[in-house]
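Enquirer: whatever this is, show me its structure:
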Amino acid sequence: MSAVNWHDVAVTSRNEQDEPHDEQRPPSSSAGALAAVALLEEVRGDLGAAALPLALPDVEQARRDAAGAVAQLDDYILPRYRRLDAPLLAVVGGSTGAGKSTLVNALVGHPVTRSGAIRPTTRQPILLHHPSEAAWFEGQRVLPSLSRIRGYVASSPVPASRAGAVPDAGAMSSLVLVADPAVPAGIAVLDAPDVDSISDDNRKLAAQLLAAADLWIFVTTANRYADAVPWKLLLDAASRDIMVAVVLDRVPPGAEREVSEDLRSLLDREGLDAAQLFMIPETTLDPLGMLPAGAVLPVRTWLGELAADAAGRSEIARRTLNGTVRALAGRVAAVAQAAREQEAAADNLEAAAVSAYHDAAGRILDATRDGALLRGEVLARWQDFVGTGEFFRALEQNVGRFRDRMGAFFRGEPPPAVRVEAAIETGLQAVIIDEAANAAEDTDQRWRTDPAGRQLLGTADLSGTTPGFEDRAAAEIRAWQEALMELIRTEGQGKRTQARWLSFGINGLGAALMIVVFSMTAGLTGLEVGVAGGTAVVGQRLLEAVFGEDAVRRMAEKAREDLHARCQRLLEEERQKFLTRLPERDERAPQTLAAHADALVRLADAA
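Expert: As a prediction, the model looks like this:
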């Protein structure tokens, strides 16, 4: 009998791997083999980069699928594809208390891994291999995310309750390597944690180890073989076409036939008719916690025969690898679909924000051309500027006769013109702020009705305008007014025209042009229609007298377009507070992943 002691061999993370050794290169230099490895590496990279950040239904499962696929590529598919001649990895898994560690100890003939009543017993996975095959496992060829700890066999016997590594939750990220001549060359045996452990980390590690297996030795008991958790993993094995051996432990005397027939029918029904079935009778362990040697002789013989058959091992490796690649294609296709759903959800959220702010820009534009801005303060300041209602009537009767009077009135750019500009700025600013706030509230509400939008917004309240928006709006309006004045200067470059607009004053003409820009009266009712209508006529007649009818129409249209463009820019900047919350996206990712899934199916078919 002997005990196992432990010392560190290497601690190598996935991001700190050495340069590839010979065993990491493809076993064949054929173009097909190299292309297959290149494809798998590309799939691994794109899966690792797949972003599924939005909180959509079933996204957690898609994230697990992506992470699991990446891990399986690293842990099993790529290492096995590179070296089909590497030893097979037989992972011993099963339910809590099923007797996995006791079986492993029995297979090598002495305690090497801890067993007992305390749960979970196996916290740190132990990989047993023949001494001549240590190089296959000491590097990061398989399970590269787990650091290595070297265990060695000591001479003094230790009971199974104290064998192996001391249970240590902090050692979950390491793999204990034990070289033991009792393990046949060609097959390594890995004692995994419980698949239904009370520890989340234990369950995740067990699933990772089983996904890295060439074959499974699944241990269950006569009274727990129908439990749901083990069967979920067995169904996964069926989907991978992996070789499975089911060890039915602690079978009561006289129940062998009944239990084995029921279990066999379950296996056949779930597509596992090729699974090997072994039974271990209920028996008393010896003082070291060991099963009688004869109890596991059929399992040991089966493993020995597999190890001795190089062609058979190669066939098992190819079969499992091919089935795993085919199953991987399904997982990649599922991730591709999830990525498409992410794209659609992000597009919907973006469209909601764009639509809300586009509608706001449209409402601002409507307000600038339906006469609505000619109410209240703007109308009062314009009337102060151009005179009384009698002035309007006189102008209607004989524009030419009053042109000199208007020129004298406007000459010297009196302060009332500036007050018109200020009133327009105030009124227009109020409209822009109000519509920006409406767009923000609309977008906020639409996002919060969507699970992905709610997640992106969190506790932030974006239903109003951002700080400083009022000042930015006012500055943009003033810039528009300055551009409008420059438009008048440019249009009045001719000497004759220049004399006219100089006689009226640049501010007076600017105020008149703003009034013409806002001259449509569809939004006014009652007395306002007549007043505002007269207001617009004064401005338009004045400008036509200076620049001509075509020039006035052209200037008004250009000024309106400039104002609309400036308002759009303001609102586009505002909506960024929503759009910047959307995750960065690779719009090609769904198509790329779907193409990978198809390529993996073709690779499996070719194999």
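
Enquirer: please count neighbours and contacts with C-alpha atoms only from this point.
Expert: Noted.

Enquirer: centre of the chain versus the top helix by length along the chain, how much separation?
Expert: Secondary structure of the chain read by DSSP state H shows that its longest helix is helix 310-369. Counting by Cα atoms, centre = their mean, to the nearest Å, helix 310-369 is centred 9 Å from the centre of its parent chain.

Enquirer: give me the contact list for the helix or strand just after that helix.
Expert: Later in the chain than helix 310-369, the nearest helix or strand by DSSP states H and E is helix 376-386. Outside of helix 376-386, the residues within contact range by Cα atoms under 8 Å, 6 or more residues apart in numbering are F409, P416, A417, R419, V420, A423, I424, G427, A532, T535.

Enquirer: hmm, which two among those residues are most spread apart?
Expert: F409 and G427 (25.5 Å; Cα to Cα).

Enquirer: tell me which other helices or strands the longest helix of the chain touches.
Expert: Secondary-structure packing of helix 310-369 (3 or more Cα pairs under 8 Å, 6 or more residues apart in numbering; DSSP states H and E): helix 59-72, helix 78-82, helix 228-240, helix 297-308, helix 415-448, helix 549-579, helix 589-606.

Enquirer: so V9 sits against Y152, correct?
Expert: No: counting by Cα atoms under 8 Å, V9 stays clear of Y152, with 11.0 Å between them.

Enquirer: who has more neighbours out of those two?
Expert: Remark: of V9 and Y152, Y152 carries more neighbours, 19 against 15, as counted by other Cα atoms under 10 Å.

Enquirer: next up, for comparison:
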Amino acid sequence: MSSDETPGQAAELLEAVHRDLAATALPLALPGADAARLDIGDALAQLEDYILPRYRSLDAPLLAVVGGSTGAGKSTLVNGLVGHAVTRAGAIRPTTRQPILLHHPADGHWFEGQRVLPSLSRIRGTVSQEPLPASQAGPAPDAAAISSLVLVADTAVPQGIAVLDAPDVDSISTDNRKLAGQLLAAADLWVFVTTANRYADAVPWRLLLDAASRDIMVAVVLDRVPPGAEAEVSADLQSMLNREGLGSARLFIVPETALDGMGLLPSGAVQPLQLWLRELAADAAGRSDIARRTLNGTVKALGSRVDAVAQAAGAQEHAAGALAGDARDAYRDAVARILEATRDGALLRGEVLARWQDFVGTGEFFRAMEQNIGQFRDRVGAFFRGEPAPAVRVETAIETELQAVIIDEAANAAEDTDRRWRSDPAGRQLLGSDDLSGTSEGFAEKAAAEIRAWQGGLMELIRTEGQGKRTQARWLSFGINGLGAALMIVVFSMTAGLTGLEIGVAGGTAVVGQRLLEAVFGEDAVRRLARTAREDLHARCQQLLQVEQQRFLARLEIPGGVAPAVLAGHAAALRRLAASA
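Expert: Model prediction:
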């Protein structure tokens, strides 16, 4: 810790790391995501079980966790350290399901609360006044008891250090293996037990390499070494430790020997290890150095783990952005196609064209265009006042045709987005078995309502434009519905994309609408009205399809997600904290 970094600031950083890791969600099925989720769980457990408790209580007793492979003799070793049976040993595996923590009676208050390993409940054990065989000592194996920690106060344990007998690291029980890993991650130092014929096994070495990355103090106990093989086996094991960066680990040899009638080792077999632990316990400054060394190494390793999570979160953010981009592109293209269909003359065919021709007629109305504008207005005004219904039929036909275009393009966008997402593992996971390749329920009714609202807004434009004294009489004579129908026709023919024989009919009919509007409002006003009406239609179509695309985008919304940059900042701060120690 640097001179300007207080313990309170360090604890505040660690608590922020814990909070943000807990809030980090990696929901997308990306390569490496499963490993990153495990990293998050392991980091949270280590913060809760070891790092935060140790930062808050640097003077607490050291926790020495005894771990190793199945049948390595961990429980027998622990019993030998205290001189009587306190943990169950035997041939039935696993013997250690419920971990036992042995401590000096004066150190009980450090472990009775939830200071360390807070996820495990506490059970107070007692030392039997009558000696028990090792096969009967300790709690009986119980799969349901794996969530608890048995505390045993024993004066044979030196004050200042506690010994925890952990389950097998390679247990056939998944829960046991997880618990063993959790307990080893909470250790200030490891007493790692292996045998002469199993010291090269892969599983223990993975944990020993993790110890090397944390710079944790390790004592390796080589158990059941046959007579005459001590030098050869210990030299080979020491060579392996040196190669893997564990050359400073203390190595203790326990020869192969018969157990006494109570299932205990001869007192001299574990005396070197026993003496070493007592020397550690008696040296307050040394204990503090061990605690700080392990804590510093663990924080450094945590920084690397948080950095990996930050990279995984960044990959998630990038993938989510790509999926969101696919959805937005598909629906944006759909809006563009809708607008193109409304300006290339396509809507002036079929039913819309027929209703418009019914409305304006094909004879007298066109001849009126050749007369002066006054006669034109008078004739058209009389025509409109006598036949209001045809204008409404034009509106209805436009609504029906425009609704069909919008529904079709919205369905195309949904199908396109669904196809793109299902071609990606992350998108496929988000969709699951849901079929989003069509429009949402009630979309047709929403589209129709939006079109009617657009038509209503268009009528209001005409009313507003016709409020002047000079034009009021004109638009009143032509009628709101008639002028509205004419404006819709003009909007839908602004680029005159008609070809072939239709241009003479539909194109000419659109010109009729434009001339009529110009006669009432003037040429500039007509262009302004048409532009405003088109922009309003564009905005309404955009809004409709943006709501539709939310069916996809909502699946990318992860409440409480933490930005990758925040996690990367935490990783850098943890590295600085470790480097300052």
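
Enquirer: hang on, the earlier thing: and the longest helix of the first structure, which stretch of the second structure?
Expert: Under TM-score structural alignment, the match for helix 310-369 of the first structure in the second structure covers residues 284-343.

Enquirer: from P230 of the first structure, how far out is L328 of the first structure?
Expert: 21 Å (Cα to Cα, to the nearest Å).

Enquirer: the more surrounded of the two?
Expert: Between L328 of the first structure and P230, counted using other Cα under 10 Å, L328 has the larger neighbour count: 27 against 21.

Enquirer: and the spatially closest residue to the more buried one that is not a sequence neighbour, how many neighbours?
Expert: The shortest distance from L328 of the first structure to any non-neighbouring residue, by Cα to Cα, 6 or more residues apart in numbering, is to A69 (6.5 Å). By other Cα under 10 Å, 25 other residues sit near A69 of the first structure.

Enquirer: tell me how far E317 of the second structure lies from D326 of the second structure.
Expert: Taking Cα to Cα, one finds E317 of the second structure at 14 Å from D326 of the second structure.

Enquirer: give me the more crowded residue out of those two.
Expert: D326 (20 against 17).

Enquirer: let me see the contact set for the equivalent of A143 of the second structure over in the first structure.
Expert: The criterion is TM-score structural alignment: under it, A143 of the second structure has A169 as its aligned partner in the first structure. Going by Cα under 8 Å, 6+ apart, A169 of the first structure touches R123, Q124.

Enquirer: please repeat the previous calculation with a cut-off of 7 Å.
Expert: Shown in contact with A169 of the first structure (Cα atoms under 7 Å, 6 or more residues apart in numbering): R123.

Enquirer: what does L177 of the first structure give?
Expert: I126, L127, L128, R148, I149, R150, G151.

Enquirer: what of A512 of the first structure?
Expert: Contacts of A512 of the first structure (Cα under 7 Å, 6+ apart): G539.

Enquirer: confirm it sits in a helix?
Expert: Yes: counting by DSSP: H, G, I helix; E, B strand; the rest coil, A512 of the first structure is part of a helix.

Enquirer: and A448 of the second structure, what pairs with it in the first structure?
Expert: A448 of the second structure maps onto A474 in the first structure, by TM-score structural alignment.

Enquirer: next one: the spatially closest residue to that match that is not a sequence neighbour from L563 of the first structure, what distance?
Expert: Of all residues not flanking A474 of the first structure in the chain, Q429 sits nearest, at 6.0 Å (Cα to Cα, 6+ apart). Counting by Cα to Cα, the gap from Q429 of the first structure to L563 of the first structure is 12 Å.

Enquirer: who has more neighbours out of these two?
Expert: Neighbour comparison, Q429 of the first structure and L563: the larger count goes to L563, with 23 against 20 (by other Cα under 10 Å).

Enquirer: would you agree the residue nearest to A474 of the first structure is in contact with R472?
Expert: No: contact status for Q429 of the first structure versus R472: not in contact, 9.6 Å apart, counting by Cα atoms under 7 Å.
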